[in-house]
Each structure stands twice: as C-alpha cells, then as structure tokens.
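**Student:** Give me coordinates for this.
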Amino acid sequence: MTRGTFKKFVGIEAWLVLALALFAGAANAAWDINLQEPVTSTARRIYELHTFLTWLIFAIFVGVFGVVTYSLIMHTRKRGHKAATFHDNTTIEIVWTVIPAIILVMIAFPATKALVAARDTSQPDITVKATGYQWKWGYEYMTGDAAGVKFISALATPQNQIRENAPKGEHYLLEVDRHLVVPVNKKVRVLTTSADVIHAWSVPAFGVKTDAVPGFVRDTWFKAEKEGIYRGQCSELCGKDHGFMPVVVEVVSEAKYAEWIAEQKKAMAAGAEDPNKTYALDELVARGEKVYAANCAACHQPTGKGLPPVFPALDGSAIVKGPKENHLKIVLNGKPNTAMAAFGAQLSDLDIASVVAYERHAWSNQLNDAIQPAEVKALRAK
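**Tutor:** Prediction:
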C-alpha cells in the first residue's frame, strides 16, 4: 500500500467512525439541546440569560473566525502579501481591551440581576425544610397551614428495574414514594441542610440548585406559575447511591393543597405512635420488613448477604446476633468512617425497634427479640 493510499484509507475510516458515532447517538438519545421549560421567574431569567449568552458567543465566534479565515485566504504569499514587521500598536491594544470590557459589562448586568433575584428569599408564603440523607430527602413544613407535616421522600423505582430484571418505567430513577406538594403561585422558601454528607437540592424547571451542607442551613426559593409535577435530582456527588436520590415537587391548586394538608394531618394522627405500647414480635417483624426494604436493602441486600467488604452481611453478623443495645446504637447513630449512615433522625422509635427486631429474626439469625419503642427512646436520651 502506497503512502497516499494509506492516508486516503485512514481518512475514509475516520469519517466512517464519526458517522457511526453520530447515528448511534441519534438512536439512543433524544436530541434535546435546550434547558427545561421555565415555570418560575428565576428559571425564566436563567433561560433568557442563557439564550443571550449563546447568541453573543456565536457572534464573537463568527467575528473572530471570520477575520481569521479571511486573513488565511486573502493574505497569503501567493497573493503577493508580505508579513508585517511592526510591533506595538496603541490603537489595536486599546480596541482589544475596550471591546472585551464592554462585552463583560453586557454579561455582568443581566447576570447580576438574575443572581440577586434568585437569592431574595424574603417574605415567603410557605417555608419547607429539606434535609438530605444518604440517599433520600426529608421534608418538614415549617410555616403555613401545613406546619408540622413532615415525611421522608425516597426513590420509588423498583429494584427489579434497577437490576435490569424488568423494563424501565417512564420516570426511571426520577420517581419518589412521596412528593413535596406546594400550591401554585405561592412563594416557597426551601431551607436546606444535611444529616451526613453534602447533597444538593435541584429542580431545573424552577431554576433552583442549592447545596445541603451538614451543620449549616442554606436557603433558596421558587414560585411555580404552572401546576404539574417537576423533577430534579441531588446534584452533588454524595456517595454510592447518588444517582438514586431524586427530587419531585408537585404543584397543585390551593384547593387541592388544602385537601392534601387535611389528608396528611389525618394520616399523622392515625399513625401516631404510642411510646408505651408493647408490640408483639410478629407486628414488629412485619413492620420491620417494610422499613428494611425501604432503607437497608439497597446496601445490605434483601437476602441480608450485603456487598462485602463495603456493606457487610447482616445474616449471621456478630453485631446483629450480639447485644441488642449495640445493634440499636449502630442503627441510631451510624458507624463513623464507614458507609453506615445514622437513621436516628430519619426513622421513628417504632421503625427502629421494628427493623432491628426484623434483622435479628430474619434469615439464619432467628433470635426472636421483641424490641420495644420505649427501649429506643431510652437510648436516644442517653
């Protein structure tokens, strides 16, 4: 093969690889190249700023590369041009300093205006606290008619879809068991914090992305102008299940919001736990199995075999089969320098008692320990 033929062959091969890559992308992805439709004033400002900057950058690109291309074509030695020998041109230096400065001012003015508006959390209609946990969100309504309503919002995508044993659903990895519900056209202030590592509460359609930092309370706000369900995700790399921590906000009418509040308060009253009640083992195990599936199975597996060495097995574990107080303390407080998170802030006394009773009864453990909520409450007080 001659050198020229080889170059031609390599060139054809490169074009084929490029074409295959483009067609593969078209077959496997939607060609969505824009931001989500904005439904808040903040998101709209971001969208408009994005559009303005895109056109500005395009104009700069055309101008710069137009001059470069013209110079390359028209100012060649074949056309009789000779390279200039000058240096230090005050006029040119002033021009290429002033023009970028003007461009920066053009960018800074709308960007600053959008940033200041995005940070104005004053005079909210509703305040909600969002606490990040590995790997779910805890919501608590702080003000308004819903004050006192709180719940955990966790991924609802079935494990068989995640393990590719079933077809993926429409909202794969973007659905939760309980939505954050807010009324339309009301200013909602969101306080963010974290119980373990840094998370980030993000909903693109609202133009909102705020870190949730352990030991700190940060805030953001949104005022949705359109009813609907809006989805986001934790936008901070927060550990093993970072990609399994969605945010779902449901915006409803004021009438539906009032109905939802009434339903939540009724459910909370009905489910209120009696700290002095003594539960039978079968009651604890049945409840604990559900708590385990929602909070523990992703790491320790439904079989209790875990994923050693990072996630140890619970089946036959020395901790599970040891003193129940030690077992309860680990579930309550977590284990430092490991992936074991603290569940004391996430789960009630009854839930913790139930899941520990389940783990000590399940698989080959079979300890039959009926742990009561009062025991968990006593440990919290220590």
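**Student:** C-alpha from now on. contacts and neighbour counts both.
**Tutor:** Noted.
**Student:** Okay, helices next: where are they in the stretch 251-382 of the chain?
**Tutor:** Here the stretch 251-382 of the chain has its helices, by DSSP state H, counting those that start in this stretch, at 254-270, 281-295, 297-300, 318-321, 324-333, 349-361, 373-381.
**Student:** Return the most buried member of those helices.
**Tutor:** Compared across these, helix 349-361 shows the largest average neighbour count, a mean of 26 (mean count of other CA atoms under 10 Å).
**Student:** Next, the angle from it to helix 281-295.
**Tutor:** Per axes from the mean of the first three to the mean of the last three CA atoms, to 10 degrees, the angle that helix 349-361 makes with helix 281-295 is 100 degrees.
**Student:** Report the angle between helix 349-361 and helix 324-333.
**Tutor:** Angle between the axes of helix 349-361 and helix 324-333 is 130 degrees (criterion: the same axes, to 10 degrees).
**Student:** Could I get the helices of the stretch 251-382 of the chain in a markdown table, plus columns for distance to residue 106?
**Tutor:** Listed next are the helices of the stretch 251-382 of the chain as a markdown table, based on distance: least, CA to CA, whole Å:
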| stretch | distance to residue 106 |
| --- | --- |
| helix 254-270 | 40 |
| helix 281-295 | 50 |
| helix 297-300 | 49 |
| helix 318-321 | 62 |
| helix 324-333 | 52 |
| helix 349-361 | 56 |
| helix 373-381 | 57 |
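**Student:** Let's compare: structure for the following, please.
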Amino acid sequence: MSKLMPLLGGLVVIVSANVFAKYGFNMTQGVTSISRDIYGLHMMVFWLCVAIAIIVFGVMIYSLVVHRKSQGAVAANFHESTKAELLWTAIPIIILVLMAVPASIVLIDLEDTSKAEMTIKITGHQWKWQYDYPKEGISFISNLKQDSKDLIYSGNRHENYLLEVDNNLVLPVDTPIRLLITSNDVIHNWWVPDFGVKQDANPGFINDAWVQIDEIGTYRGQCAELCGKDHGFMPIVVDVVSKADYAKWVLQQQAAKAATFAKSSKTWREEELISLGQKVYNTNCSSCHGITGKGISGVFPALKGSPIATGDIKKHISIVLHGKAGTAMASYKNILGDADIAAVITFERTAFGNQMGDLIQPVQIKAAR
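**Tutor:** Presented below is the predicted three-dimensional model:
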C-alpha cells in the first residue's frame, strides 16, 4: 500500500493537470505584461482566500470537536468584548490593505496609456469591427469569414468555427499600442483574453486601453456584450508579427488603398458589378436582409420587391450611404468604397427577382457622397 500511494498521488496530479488544461478553470495568463499582472493579482487574492478559509474552517472544526457538550464543555456567557471587536475589525482591514495595494498598482498601470508608440482605433458595428491606423492611413472592416457563415446552419464545424475573420487586425510585437475603442450603433465589447483587454465600445464615447504583446502569433477574441441577433458572429482575430513584417504589411495595405481609389474611377461591366456586389452583400447585408433577400418579417425588411430596391435609384444610393435613423440600417459611407457600394446596389436591383437592369457606377456614388 505504501508503494501504491506515490503512484496514486502522481496519477491525481497528471489527471488534474489534464483537466485543468482542457477546461481552463483558471484565468488566462496571456502574452502581455498587463495580462500577467492581472493573473498574478488574481492568484494572490485566490491563495489569500484559501488561507482564510483554512484558518476559519480549521478553527470552527476544532471548536466543534474539542468543545462539544459531550466532553463537558460549557459555553461562555458574555455580552461585549473589546478585544474581540478590535480583532474582527483590525484583521479584515489588514487583509483589505494587503489586497488593495497591489490591486491599485495594476489598475493604475491599466489606465496609463502614455507609454504607447502607436494608436489603433477600434469601432464596433452590428456585426463587425472596424480598425483604423491613423498614422499609417489604413482602415478596414473585419467580418466573420464566409466559410463560417456557410456552416452556421449545417452540422459541420471546423477548429476555429465562428472565430475566423476576412481581415485580421495586424500588430507589431514588443510595441506599446494604445487602443481607442468606440461604437457606431449599440454597445459592443472588444475582448481578447490573451491580451488582458476587455473594454466596452460605447456609442458616442471613446474608451482606451493599451497592450504590449511579447509573443508573435495569432490571438482570438469575441464581442463580449450582447449586441443584437448576430452578437455571436463578430469575432476578433489578431496577428502579431515582427516589426519588419509589420512594416511590409503596412506598405501592402497602403498599396491596396491606392488600388481601391483606382477602382472608383473606372467604368465597370455588368457582370463585374454583380459578382463584386454579391460578395459585398453576403459580407455586409445578408445578416439582416438574408441571403435570399427576404429579410425577417417585422424585424428586418425584405429587399425582394421592396420599394427601395425597385424604386428611385437616388433614394437607394442615399440609404446605403447614410443609413436610416432609428433603425438597424447603418451608414456605409465610411465603411465601403465607391466601387463596393455601386456594386452592391447594382446586385440588389438585379437579384432576388427584382430585375431592374440598373448599372450603378462608382462615379455616381462619389457624386452622391
């Protein structure tokens, strides 16, 4: 039996470690100094609570066993005790101070964004994220990847189901980065567990945070605020790369931006507009209006045979550019380029049986802005 006990003890440790790794009962340590500080604070408070529980329940169990009536113990009879009052006041104060000092240090560090070397603006939309790099002049929308959308109503799943996007946020390693987080419509929440960042995105307000990521890799997160029917379909994917690779990526994005401007000045053929328009529609419009354009009765209007998609072209352009106040119809003026808006309007007026035969060119969108 004595030889068996160490083996059983080792098995318990192995099983416990496997269970811990699989189910992740504890907090994520993360890859930033902030996330590790939060983890350290959490573990300090946890073990302090464990120590308090051991002492309190130890004394209680000891008292129940040693001072029971069957052993002839007689309960003390007193009304007030100055010593007891001082003890149960002073000890909790000391414990709270022991927790408050390191907690205050971490909280102050969380709010201090003065050390940042670059800034990223993050804007939540229903149901996507917009990332702006002010210094680099880069801006793009990050949507749930189409292959995940295609699997939503099927039984098939892949490893990162609902955790893949079409445009990843790219950040350099070992760089203090300030994050400005806001929203264009309702309250969202930008949350990446490995970064130790979980910040509300409130319309009309800007919250900030900062990160300095120590390890190259891909990190995933999600919107952590219930923001509407597709709340579960707006993940976050961050690629952390070397500073040299980040510089190359910036040049590629700036070249792509120049190409987008070039697309806005050319005259598009019908098949080009419809092909691009279908992609833009599936990414940006299908969540509300549906793949078939039938919408959701009483919630999101149908485009199939609608007065907008079959009526005045100028009104159609206007509502896509500027949105509609008091509804979920967002403004795409600062989200999509002229070519994308022209293409999606052409698609909406051609698909779903509308067959209006209208071709909208990017120059028309540019003139309507």
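**Student:** Need the TM-score between these chains.
**Tutor:** Put the two chains on top of each other and the TM-score (TM-score structural alignment, normalised by the length of the second structure) is 0.89; 350 aligned residues with a CA RMSD of 2.1 Å.
**Student:** ok, back up a step: so for residue 69 of the first structure, which of the helices of the stretch 251-382 of the first structure sits nearest?
**Tutor:** When those are compared by CA to CA, helix 297-300 sits nearest residue 69 of the first structure, at 56.8 Å.
**Student:** What range does the closest one cover in the second structure?
**Tutor:** Using TM-score structural alignment, the residues of the second structure aligned to helix 297-300 of the first structure are 286-289.
**Student:** Per the alignment, name the residue of the first structure opposite residue 82 of the second structure.
**Tutor:** Using TM-score structural alignment, residue 82 of the second structure pairs with residue 90 in the first structure.
**Student:** Check residue 239 of the second structure too.
**Tutor:** For residue 239 of the second structure, the aligned position in the first structure is residue 250, judged by TM-score structural alignment.
**Student:** right, and the secondary structure at its match would be what?
**Tutor:** Three-state call for residue 250 of the first structure (DSSP: H, G, I helix; E, B strand; the rest coil): strand.
**Student:** Test my guess that it contacts residue 179.
**Tutor:** Yes - contact criterion CA atoms under 8 Å: residue 250 of the first structure and residue 179 qualify, at 6.1 Å.
**Student:** which residues touch the match of residue 239 of the second structure?
**Tutor:** 179, 180, 181, 182, 227, 228, 229, 230 (CA atoms under 8 Å, 6 or more residues apart in numbering).
**Student:** Return the entry from those residues with the maximum number of neighbours.
**Tutor:** Among the contacts of residue 250 of the first structure, residue 182 has the most neighbours (other CA atoms under 10 Å), with 26 neighbours.
**Student:** mind checking what that one lines up with in the second structure?
**Tutor:** Per TM-score structural alignment, residue 182 of the first structure is aligned with residue 171.
**Student:** before we move on, what about residue 264 of the first structure?
**Tutor:** Using TM-score structural alignment, residue 264 of the first structure lines up with residue 253 in the second structure.
**Student:** Enumerate every residue touching that match.
**Tutor:** Applying CA under 8 Å, 6+ apart to residue 253 of the second structure gives the contacts residue 138.
**Student:** Which of the contacts of residue 250 of the first structure fall in strands?
**Tutor:** Judged by DSSP state E, the contacts of residue 250 of the first structure include 180, 181, 182, 228, 229, 230 as members of strands.
**Student:** And the residues you listed, which is closest to residue 379 of the first structure?
**Tutor:** Out of those, the member with the shortest distance to residue 379 of the first structure (by CA to CA) is residue 180, at 31.4 Å.
**Student:** The closest one: what's it in contact with?
**Tutor:** By CA under 8 Å, 6+ apart, the contact set of residue 180 of the first structure is 139, 153, 248, 249, 250.
**Student:** same question, residue 205 of the first structure
**Tutor:** Residue 205 of the first structure makes contact with 36, 37, 38, 39, 40, 43, 230, 231 under the criterion CA under 8 Å, 6+ apart.
**Student:** Can you find the partner of residue 218 of the second structure in the first structure?
**Tutor:** Structural alignment (TM-score structural alignment) places residue 218 of the second structure against residue 229 in the first structure.
**Student:** Just confirm its match contacts residue 251, I think it does.
**Tutor:** Yes - contact criterion CA under 8 Å: residue 229 of the first structure and residue 251 qualify, at 6.2 Å.
**Student:** matching residues in the second structure for stretch 52-60 of the first structure?
**Tutor:** Using TM-score structural alignment, stretch 52-60 of the first structure lines up with residues 44-52 of the second structure.
**Student:** Report the mean deviation for that stretch after fitting onto the first structure.
**Tutor:** The superposed stretch 44-52 of the second structure is, by mean CA distance after the TM-score superposition for the first structure, a mean 0.9 Å from where its aligned residues fall in the first structure.
**Student:** roughly how far is that stretch from the heart of the chain?
**Tutor:** 31 Å (CA atoms, centre = their mean, to the nearest Å).
**Student:** so which of the ones in strands among the contacts of residue 250 of the first structure would you say is closest to residue 339 of the first structure?
**Tutor:** residue 180 (27.0 Å).
**Student:** how about residue 47 of the second structure, secondary structure?
**Tutor:** Per three-state DSSP, residue 47 of the second structure ends up helix.
**Student:** in the first structure, which residue is closest to the centre?
**Tutor:** Centroid check for the first structure by CA atoms, centre = their mean gives residue 234 as the closest residue, at 1.3 Å.
**Student:** That one contacts residue 203, correct?
**Tutor:** No - counting by CA under 8 Å, residue 234 of the first structure stays clear of residue 203, with 9.0 Å between them.
**Student:** Overlap in contacts, those two.
**Tutor:** residue 247.
**Student:** Roughly how far does residue 141 of the second structure sit from residue 226 of the second structure?
**Tutor:** To residue 226 of the second structure, residue 141 of the second structure is 20 Å away according to CA to CA, to the nearest Å.
**Student:** Have a look at those two and say which one is more surrounded.
**Tutor:** Neighbours per residue (other CA under 10 Å) separate residue 141 of the second structure from residue 226, with residue 141 holding more: 21 against 13.
**Student:** What lines up with that one in the first structure?
**Tutor:** In the first structure, the residue paired with residue 141 of the second structure is residue 152, using TM-score structural alignment.
**Student:** Surely its match is within a strand?
**Tutor:** Yes - under three-state DSSP, residue 152 of the first structure falls within a strand.
**Student:** Excluding sequence neighbours, find me the nearest residue to it.
**Tutor:** The shortest distance from residue 152 of the first structure to any non-neighbouring residue, by CA to CA, 6 or more residues apart in numbering, is to residue 138 (4.4 Å).
**Student:** Just tell me what that neighbour corresponds to in the second structure.
**Tutor:** When the second structure is aligned by TM-score structural alignment, residue 138 of the first structure is paired with residue 130.
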